[in-house]
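Student: quick one: sequence and predicted model below, then my questions.
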Amino acid sequence: MLKVLYLLNYAGKAGTERYVQTLVRYLKDEKIDAYFAYNEEGLLVERMRGMGVPVFRIEMRSRFDFRAAKELAELCKRLGIDLIHCHYLRENYIAMLSKRRNPGVRVVYTSHFILANDFMTRLSNRILSPKQDRVIAVCTRGKEQLIRNGLDPKKIRVIFNAVDPTVWSSPEKSTLREEFGIGKDEFVMLCASRFAGDKGHKYLVDSLGLLKTLTDRPFRMVLAGDGPLLEETKEQVQRLGLQGNVVFAGFRQDIKNLFDGSDLYVNSSQHEALSFLILEALASGLPAVVTDMGGNNDIVNQEAGCGILVEYDNPESMAGAMKTLMEDKELLARYRKGARRIVEEKFHVRTMIEKTYEVYEAAMAGGPAEA
């Protein structure tokens, strides 16, 4: 059984942490012995311990932290680690540097972003590329950007993020409407994103202001999450007179409760690789209106028939899509069916787990990245 160390600088509560938790949950004890190392404490540390995963802390101050690389190499030797699975450039560089002291260990890197690297980072990528065993891109555009960033295309494999539809498809009685006093006739939209600049809340609220002028149907937008721009977004809602249309639900752990009480999921992000929240919403039977950014078009497209792609930072595009699904019941119902179908066919966790383990095996054997 492979011994795999998952290495993450910040063990928080976002999509990357959910990705790691999913791999460990489905691979641990059947395919791998799992271990976890981190730098900054967060919710994932607690969750790893709850799953019986040995947890270790390694201070990682920069990408070229040679002391951290030495400590990582010693830890992997002591535990007999076969493979390190990294998730950001800092950890990935440190893991590759650790191979100087522990050359037998393999390093797999999953890129969770679609961001252009600067010149020095591209140069570093090319220099370190021979030490990189395999790379996973979570969406098609992600692979394209990794190649532009200087990584070896022969080592990259696209494996979509995925969810377990059985967890999300069973309907539950939602308390959402009761909790926030939402009427039965109101159309409920949900956006569950951290209040940060790249999540597009300003543009989303502007779209809601426009939507209010385009339709007579009552609606509520439930904004779930926390973050540095929360208060600024609340002020914008107040300024536009949308207090009766927007609900600030705070950070929630009962996301399925929110899905089951909503009619539509909305993603307004500027940067998105492959959102777990979009996939979970679809698996719950929610159609989606999402920006045509990052990997969103791998999920929502004409073939999938589960929602509408809109132009980022274009309130007319976003408001028009929301209005269409608010007022066209037949289309909404068709997209509901498409939402569950596309998850089963393309984004089932079983597929993600099988393909990821294939990458582990290829890294150990030195075989091709693509199956």
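Tutor: All right, it came through fine.

Student: C-alpha from now on. contacts and neighbour counts both.
Tutor: Will do.

Student: spatially nearest residue to L258, not counting backbone neighbours?
Tutor: The spatial neighbour of L258 that comes closest, neighbours along the chain excluded (CA to CA, 6 or more residues apart in numbering), is L176 at 6.0 Å.

Student: structure B:
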Amino acid sequence: MSSPEQPWVLQICHGYDGPFLDCAHQYAALFRGTRYKVLTVYLTGVRNADVEAGSASDEVVFLEYSSRDMRGLKLRAIRDIARLVRTRGFTLCIAHRFKPTYIACLATRLPVIGVSHAFGVYRRRFRQWLANVFSKRLMLLGVSNAVRDDLRASLPTWPENRIETLYNRIDLETLQAQQVTREAARTHLGLPSDAWIVGNVGRLHPDKDQETLIRGFAKALPTMPVGSLLVIVGRGRLEAKLRSLVEALGVEQSVCFLGQISNAKYYFKAFDVFVLTSDHEPFGMVLLEAMAANLPLICSDCGGAREVVQEAGRLFPFGDHCRLASILSELPNSPIPTEKSYRPCLERFGYKAAQEVFKEKLHAFNKKI
């Protein structure tokens, strides 16, 4: 890898919706205090001053492609990225998700780190072929060991040290300063001040398995404090089905669907416990956000989320609503976690720890290309 006087890192993101603005911020922040500058490119999404400010980058470019532009061979994107690369002394490219990785490999001659945020990314034959063609200058990172192992299974001929883990991370001090008090959070969300509240934040999607959450809550409800509520934050295609389940179980007065809440992580202190029932959770950022609010955690024992929880929370077998109900029944009388009890886990997923791990992996990658 060349080392010009002012080296730049190119970061390519498909867009900034959902968690991906935070992902861009996380990776750009790895270069704080170094001699590298970071230019972040968002392939889709209109120019946005808040996104630009939140990207933690020295420069941000919005290419504003349409969904149609991102189909097929993506020739326009390849051409535009190739032109952009010629304007700086870029030494490395970080690409989030497959399409940006594909574009980075074809548009540049840079070493490319492709970050996978989901399972199954390289199970398709074309994607395996592309990864193998560019294997000499491509390294893959999974956001958890579970995602890393899925990548390794999809690319069995790759050496293990070219497919590694770099966990998602949290800026604990910043987030805790942003999280509002219990009273303010409940007022903002329109929730009663005296209820015992079970919280869940995520898309209403089969992978999140809110059906098990609702069934477990309904079963536990008679043993929980009077007036207990289940609060679900998020939207998705299963909303009507989940509402029908709530009615069928006769708990309409105890379950609240709040829809999409902007910056929901700021209001986690409204909950008394946080529950994640996902099946295919690549990482589980919401678990770190709940820890920052010092909430007890319950999580399904699968995917990348269990790597986050470990001994910091309670695990139950995926889909086992009876076991979930048992844990929910016990929690109101259990000790509340303290910031001190969560500190080791949060530090493990902090920016400082990630910077050290990334530095080691980048050094090893540079030696092999």
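Tutor: Arrived safely. Because the structure is predicted, anything quoted here is derived from the model rather than measured.

Student: let me see the TM-score of these two.
Tutor: Here the TM-score for the pair of chains, by TM-score structural alignment, normalised by the length of structure 2, is 0.84; 354 aligned residues with a CA RMSD of 2.9 Å.

Student: look up how far K355 of structure 1 lies from the residue nearest to L258 of structure 1.
Tutor: 37 Å (CA to CA, to the nearest Å).

Student: now do the strands in the stretch 251-369 of structure 2.
Tutor: Listed in chain order, the strands of the stretch 251-369 of structure 2 (DSSP state E, counting those that start in this stretch) span 255-259, 273-276, 297-300, 314-316.

Student: quick one: closest of those to E183 of structure 2.
Tutor: strand 273-276 (15.5 Å; CA to CA).

Student: Provide the aligned range in structure 1 for that closest one.
Tutor: Mapping strand 273-276 of structure 2 onto structure 1 (TM-score structural alignment) gives residues 264-267.

Student: so what touches the helix or strand hosting R126 of structure 1?
Tutor: Element membership of R126 of structure 1 [criterion: DSSP states H and E] is helix 119-128. Residues outside helix 119-128 of structure 1 that contact it (CA atoms under 8 Å, 6 or more residues apart in numbering) are 93, 96, 149-152.

Student: try it again with 6 Å
Tutor: Contacts to helix 119-128 of structure 1, defined as CA atoms under 6 Å, 6 or more residues apart in numbering, come from residues 149-150.

Student: E41 of structure 1 maps to what in structure 2?
Tutor: Checking TM-score structural alignment: E41 of structure 1 goes with G45.

Student: right, and its match touches L63 too?
Tutor: No - between G45 of structure 2 and L63 there is no contact under CA atoms under 6 Å: 7.8 Å.

Student: list the buried residues in the next helix or strand after the helix holding R126 of structure 1.
Tutor: Downstream of helix 119-128 of structure 1, the first helix or strand assigned by DSSP H and E is strand 134-137. Residues of strand 134-137 of structure 1 classed as buried: 134-137 (neighbour count, 16 or more other CA atoms under 10 Å).

Student: residues in structure 2 aligned with strand 134-137 of structure 1?
Tutor: On structure 2, the counterpart of strand 134-137 of structure 1 by TM-score structural alignment is residues 139-142.

Student: how close does the match of strand 273-276 of structure 2 sit to structure 2?
Tutor: Its aligned residues in structure 2 lie a mean 1.0 Å from stretch 264-267 of structure 1 after superposition (mean CA distance after the TM-score superposition for structure 1).

Student: contacts for that stretch, please.
Tutor: So stretch 264-267 of structure 1 is contacted by 189-191, 286-290 (CA under 6 Å, 6+ apart).

Student: and that stretch, how far from the chain's centre?
Tutor: The chain centroid and the centroid of stretch 264-267 of structure 1 are separated by 15 Å, computed with CA atoms, centre = their mean, to the nearest Å.

Student: same question, stretch 321-339 of structure 1
Tutor: For stretch 321-339 of structure 1 - counting by CA atoms, centre = their mean - the centre lies 24 Å from the chain centre.

Student: do the same with stretch 30-45 of structure 2
Tutor: Centroid separation for stretch 30-45 of structure 2 versus its chain: 19 Å, with CA atoms, centre = their mean.

Student: which residues touch that stretch?
Tutor: In contact with stretch 30-45 of structure 2 (CA under 6 Å, 6+ apart) are residues 7-15, 57-65, 355.

Student: 7 Å instead?
Tutor: With contacts defined as CA atoms under 7 Å, 6 or more residues apart in numbering, stretch 30-45 of structure 2 is touched by 6-16, 28, 57-66, 355.

Student: next one: stretch 269-285 of structure 1
Tutor: Here stretch 269-285 of structure 1 makes contact (CA under 7 Å, 6+ apart) with 15, 112-114, 138-139, 142, 161-163, 165, 168-169, 198-200, 259, 265, 291, 293-296, 312, 336-337, 339-340, 343.

Student: burial count for S98 of structure 1?
Tutor: Using other CA atoms under 10 Å, S98 of structure 1 has 24 other residues around it.

Student: my read: it touches L72, true?
Tutor: Yes - look at S98 of structure 1 against L72 with CA atoms under 7 Å: they come within range, at 6.4 Å.

Student: that older thread, can you tell me the element the aligned residue in structure 2 for the residue nearest to L258 of structure 1 falls in?
Tutor: Aligning on TM-score structural alignment places L176 of structure 1 opposite A185 in structure 2. In this structure, A185 of structure 2 sits in helix 182-189 according to DSSP H and E.

Student: between that helix and strand 255-259, how many degrees?
Tutor: For helix 182-189 of structure 2 against strand 255-259, the angle by axes from the mean of the first three to the mean of the last three CA atoms, to 10 degrees is 70 degrees.

Student: quick one: buried residues of helix 182-189 of structure 2?
Tutor: For helix 182-189 of structure 2, by 16+ other CA under 10 Å, it's 182, 185-186.

Student: I am finished for the moment; much appreciated.
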